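>>> got a structure for you, letters missing:
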């Protein structure tokens, strides 16, 4: 049971995602390696990015890739491919760099234009993994917060109390109807919902109604 609660808490925490596309190019023994990193929030978007890169380099001998398409620790959304390179020399080194970076929702595609000189299995592992490692050093990230929406129904006398709690819990009012009674929709991090709700109840004497609105943003 404790593992369930632990996993639930982990899934509510913010995590880092790529801010923009990164491109890193290097030449190793006449082979050109072009590494691209991009933000891909889902497996489908990761695969779409891979196909996009392949279309950019139709003459390339290999377009090897790896992705972490969800939270950094969610291995159910990992994937990789050697795309014709010897097994274990490209996709796994790429994924190893991504999964160890602490960044989620990220895909790396490494395009290789072969120069005719064989690199050997060790050389390929170093080239593919190293390219991603160098590209990650250039990567700018932003924090992705896991949020949800709540509907608050309250009398005007409690508006100041609620606005104070919104500031305290870093929540935002996204919609409001100020008629006979105030109806307010707020966006708040999932991990703060329980404490926020309890604080609203305590400070209003249970006179403010808090209702979850289905769906995470």
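All right, it came through fine. All figures in this text were calculated on a predicted structure; none of them were measured in a lab.
>>> going by C-alpha atoms from here, please, whenever you check contacts or count neighbours.
Fine.
>>> buried residues of stretch 102-122, list them for me.
Across stretch 102-122, burial judged by 16 or more other CA atoms under 10 Å covers 103-114, 119.
>>> among these, which are in strands?
Among the buried residues of stretch 102-122, the residues falling in strands (DSSP state E) are 106, 107, 108, 109, 110, 111, 112, 113.
>>> surely the third one and residue 39 touch.
Meaning residue 108. No - in this structure, residue 108 is not within contact of residue 39 by CA atoms under 8 Å, at 9.3 Å.
>>> hang on, the earlier thing: and which of the buried residues of stretch 102-122 is nearest to residue 200?
residue 104 (33.2 Å; CA to CA).
>>> isn't the closest one up against residue 15?
Yes - if you go by CA under 8 Å, residue 104 and residue 15 touch, sitting 6.9 Å apart.
>>> who touches both of those two?
71, 72 (CA atoms under 8 Å, 6 or more residues apart in numbering).
>>> pick the one among the buried residues of stretch 102-122 closest to residue 85.
Taking the buried residues of stretch 102-122 together and measuring to residue 85 by CA to CA, the closest member is residue 112, at 10.0 Å.
>>> residue 140 versus that closest one, what's the distance?
24 Å (CA to CA, to the nearest Å).
>>> who's in contact with the longest helix along the chain?
The helix that spans the most residues within the chain, counting by DSSP state H, is helix 120-138. Contact with helix 120-138 is made by 22-26, 28, 33-37, 86, 88-91, 93-94, 96-98, 101, 108, 110, as judged by CA under 8 Å, 6+ apart.
>>> from these, which land in strands?
Using DSSP E, the contacts of helix 120-138 in strands are 22-26, 28, 33-37, 108, 110.
>>> nearest spatial neighbour of residue 67, chain-adjacent residues omitted?
Distance criterion CA to CA, 6 or more residues apart in numbering; nearest residue to residue 67, sequence neighbours excluded, is residue 107 at 4.2 Å.
>>> got another one to weigh against that:
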């Protein structure tokens, strides 16, 4: 299961009636990473009046989480338009922060909605994406002699080995693409092993 995510962070500038809307779009797949991105933008533009944002985590067709904030703008005029742009794009694990510098001319509620939407859209248009492969964590308990075989299977499946513990047997924590799980278990069938979800 793959879906597009931001390949790198981008920043764009949208200006209307002397107000500047600086949009930053980047990868975020957790509340912590999203807030870290927000903090970095705040540090970059400490004198700005507003840092409005929205994010969507996980597969864009079935997000695991979504949130937004108006950061002092009238309710519904900033975070919601940014989130609306995100929800109509096929990109997951993404956050957009729009920093506003007031230019002295009030835009009104409708004007703010249009401006924040346009700023977010501009950032999306400038964004490069890459394919994110959703990995499933598993723990495999095997005999020492099968370790290299398992490592080979994981590499073939384009998975990752997160950890390896040696006791009376070898416990390997692995991460595999969801669509490779069944084949992995079939190939493991000839050897004695125990497999369990890593979070069990």
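Looks like it came in fine. Note that the coordinates shown come from a computational prediction; the quantities given were computed from them, not determined experimentally.
>>> just to revisit the earlier point, which bit of structure 2 covers the longest helix of structure 1?
Counting by TM-score structural alignment, helix 120-138 of structure 1 lines up with residues 108-126 of structure 2.
>>> how far apart are the matching stretch and its match in structure 1?
Compared with structure 1 after the fit, stretch 108-126 of structure 2 shows a mean deviation of 1.2 Å (mean CA distance after the TM-score superposition for structure 1).
>>> what about the residue lying closest to residue 76 of structure 2 once chain neighbours are set aside, neighbour count?
Using CA to CA, 6+ apart and skipping residues adjacent in sequence, the residue nearest residue 76 of structure 2 is residue 70, 7.0 Å away. By the measure other CA atoms under 10 Å, the count of residues near residue 70 of structure 2 is 20.
>>> contacts only, for the alignment partner in structure 1 of residue 70 of structure 2.
Here residue 70 of structure 2 is matched to residue 82 in structure 1, going by TM-score structural alignment. Residues counted as contacts of residue 82 of structure 1 (CA under 8 Å, 6+ apart) are 64, 65, 88, 89, 90, 91, 92.
>>> residue 170 of structure 2 contacts residue 148, correct?
No - the pair residue 170 of structure 2 / residue 148 is not scored as a contact, 10.9 Å apart, by CA under 8 Å.
>>> and the residue nearest the centre of structure 2?
In structure 2, the residue lying closest to the centroid (CA atoms, centre = their mean) is residue 93, at 2.0 Å.
>>> find the nearest non-adjacent residue to the aligned partner of residue 16 of structure 1 in structure 2, please.
Residue 16 of structure 1 maps onto residue 4 in structure 2, with residues paired by TM-score structural alignment. Nearest non-adjacent residue to residue 4 of structure 2, counting by CA to CA, 6+ apart: residue 131, 4.5 Å away.
>>> contacts only, for the one you found.
Counting by CA under 8 Å, 6+ apart, residue 131 of structure 2 has contacts 2, 3, 4, 5.
>>> could you find the closest non-adjacent residue to the first one?
So the one you mean is residue 2 of structure 2. residue 133 is the one closest to residue 2 of structure 2 (CA to CA, 6+ apart), at 4.5 Å.
>>> what's the neighbour count on that neighbour?
For residue 133 of structure 2, the neighbour count with other CA under 10 Å is 18.
>>> and if you look at residue 32 of structure 2?
10.
>>> same check on residue 166 of structure 2?
As a burial measure, residue 166 of structure 2 scores 11 neighbours (other CA under 10 Å).
>>> now it: how far from residue 26 of structure 2?
In terms of CA to CA, residue 166 of structure 2 sits 39 Å off from residue 26 of structure 2.
>>> and if you look at residue 61 of structure 2?
18 Å.
>>> higher neighbour count, the two?
Neighbours per residue, other CA under 10 Å: of residue 61 of structure 2 and residue 26, the larger number sits with residue 26, 24 against 13.
>>> the more buried one pairs with which position in structure 1?
In structure 1, residue 26 of structure 2 lands on residue 38 (TM-score structural alignment).
>>> what's near enough to touch its match?
18, 20, 21, 22, 49, 106, 107, 108.
>>> if we use 7 Å, what do you get?
18, 20, 21, 22, 106, 107, 108 (CA atoms under 7 Å, 6 or more residues apart in numbering).
>>> one step back: can you list the ones in strands among the buried residues of stretch 102-122 of structure 1 in TSV and add distance to residue 169 of structure 1?
Listed next are those as TSV, based on distance: CA to CA, whole Å:
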residue	distance to residue 169 of structure 1
106	29
107	32
108	35
109	39
110	42
111	45
112	48
113	51
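>>> closest to residue 170 of structure 1 out of those residues?
residue 106 (26.7 Å).
>>> aligned to that closest one, what sits in structure 2?
Aligned by TM-score structural alignment, residue 106 of structure 1 pairs with residue 94 of structure 2.
>>> I'd assumed residue 31 was in contact with its match.
No - counting by CA atoms under 7 Å, residue 94 of structure 2 sits too far from residue 31 to count as a contact (11.1 Å).
>>> which of the contacts of residue 38 of structure 1 sit farthest apart?
Greatest spatial distance among the contacts of residue 38 of structure 1 (CA to CA): 20 and 108, at 12.6 Å.
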